[in-house]
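Engineer: for reference, the sequence and a predicted model appear below.
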Amino acid sequence: MFITNVLLKKAKSKHIMVLMESVVSGHKFNAIRERLADKLELICYDPRIQHESIYKEKKKIRSLK
């Protein structure tokens, strides 16, 4: 392996952006979490039903620096 390959290697970011989806209505929004953390699951206000509902992480969108 050449020294240039080692020096130019990209470091993984600490945070990622994920897509959160409501279990009740399907409303979606983006959230940021740490890469090594468990999948997000939270209670948040859902504007479609105008009430709080559970949001679960659907998929990873991108890495953040």
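Structural biologist: Thanks, I have the structure now.

Engineer: okay, CA-based contacts and neighbour counts for the rest of this
Structural biologist: Noted.

Engineer: what about the residue nearest the centre of the chain, distance to residue 63?
Structural biologist: For the chain, the residue lying nearest the average C-alpha position, counting by C-alpha atoms, centre = their mean, turns out to be residue 18 (2.0 Å). Plainly put, residue 18 is 9 Å away from residue 63 if you go by C-alpha to C-alpha, to the nearest Å.

Engineer: cool, and residue 38?
Structural biologist: Using C-alpha to C-alpha, which is the criterion applied here, residue 38 is 16 Å from residue 63.

Engineer: what about these two, which has more around it?
Structural biologist: Each of residue 38 and residue 63 has its neighbours counted (other C-alpha atoms under 10 Å); residue 63 has more, 16 against 9.

Engineer: the structure to be compared is supplied as follows:
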Amino acid sequence: MFITNVLLKKTKSKKIMVMMESVVSGHNFNYIRERLADKLELIRFDPFIQRESVYKEKKKIRSIK
């Protein structure tokens, strides 16, 4: 292996952007979390139903440096 291959190797980012979706209404928003953390589950205000509801992580959108 050449030394240039080692120097040009990309490092993984520490944070990722994920899509959070409301369990009740399906409202979505983006959230940033650590790559090594567990999947998120939040309680947050849902504008569609005008109450707090549970949001679960749906999918990864992109990496953030």
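Structural biologist: Good, I have the coordinates. Small disclaimer: the values here were computed from a predicted structure and weren't measured.

Engineer: would you map the helices across the second structure?
Structural biologist: For the second structure, the helices defined by DSSP state H occupy 3-7.

Engineer: pull the longest strand from it.
Structural biologist: Longest strand in the second structure by number of residues (criterion: DSSP state E): strand 51-64.

Engineer: the residue opposite residue 14 of the second structure in the first structure once aligned - how many residues pack around it?
Structural biologist: Residue pairing (TM-score structural alignment): residue 14 of the second structure is matched to residue 14 of the first structure. Burial of residue 14 of the first structure is recorded as 13 neighbouring residues (other C-alpha under 10 Å).

Engineer: so residue 14 of the first structure touches residue 62, yeah?
Structural biologist: No: because the distance of 11.6 Å does not satisfy C-alpha atoms under 8 Å, residue 14 of the first structure is recorded as not touching residue 62.

Engineer: chain neighbours aside, what residue packs nearest to residue 52 of the first structure?
Structural biologist: Distances taken as C-alpha to C-alpha, 6 or more residues apart in numbering place residue 45 nearest to residue 52 of the first structure, at 4.2 Å, with adjacent residues excluded.

Engineer: distance of the one you found relative to residue 7 of the first structure?
Structural biologist: Looking at residue 45 of the first structure against residue 7 of the first structure, where the rule is C-alpha to C-alpha, the gap reads 46 Å.

Engineer: the more surrounded of these two?
Structural biologist: The residue with more neighbours, out of residue 45 of the first structure and residue 7 and counting by other C-alpha under 10 Å, is residue 45; that gives 13 against 8.
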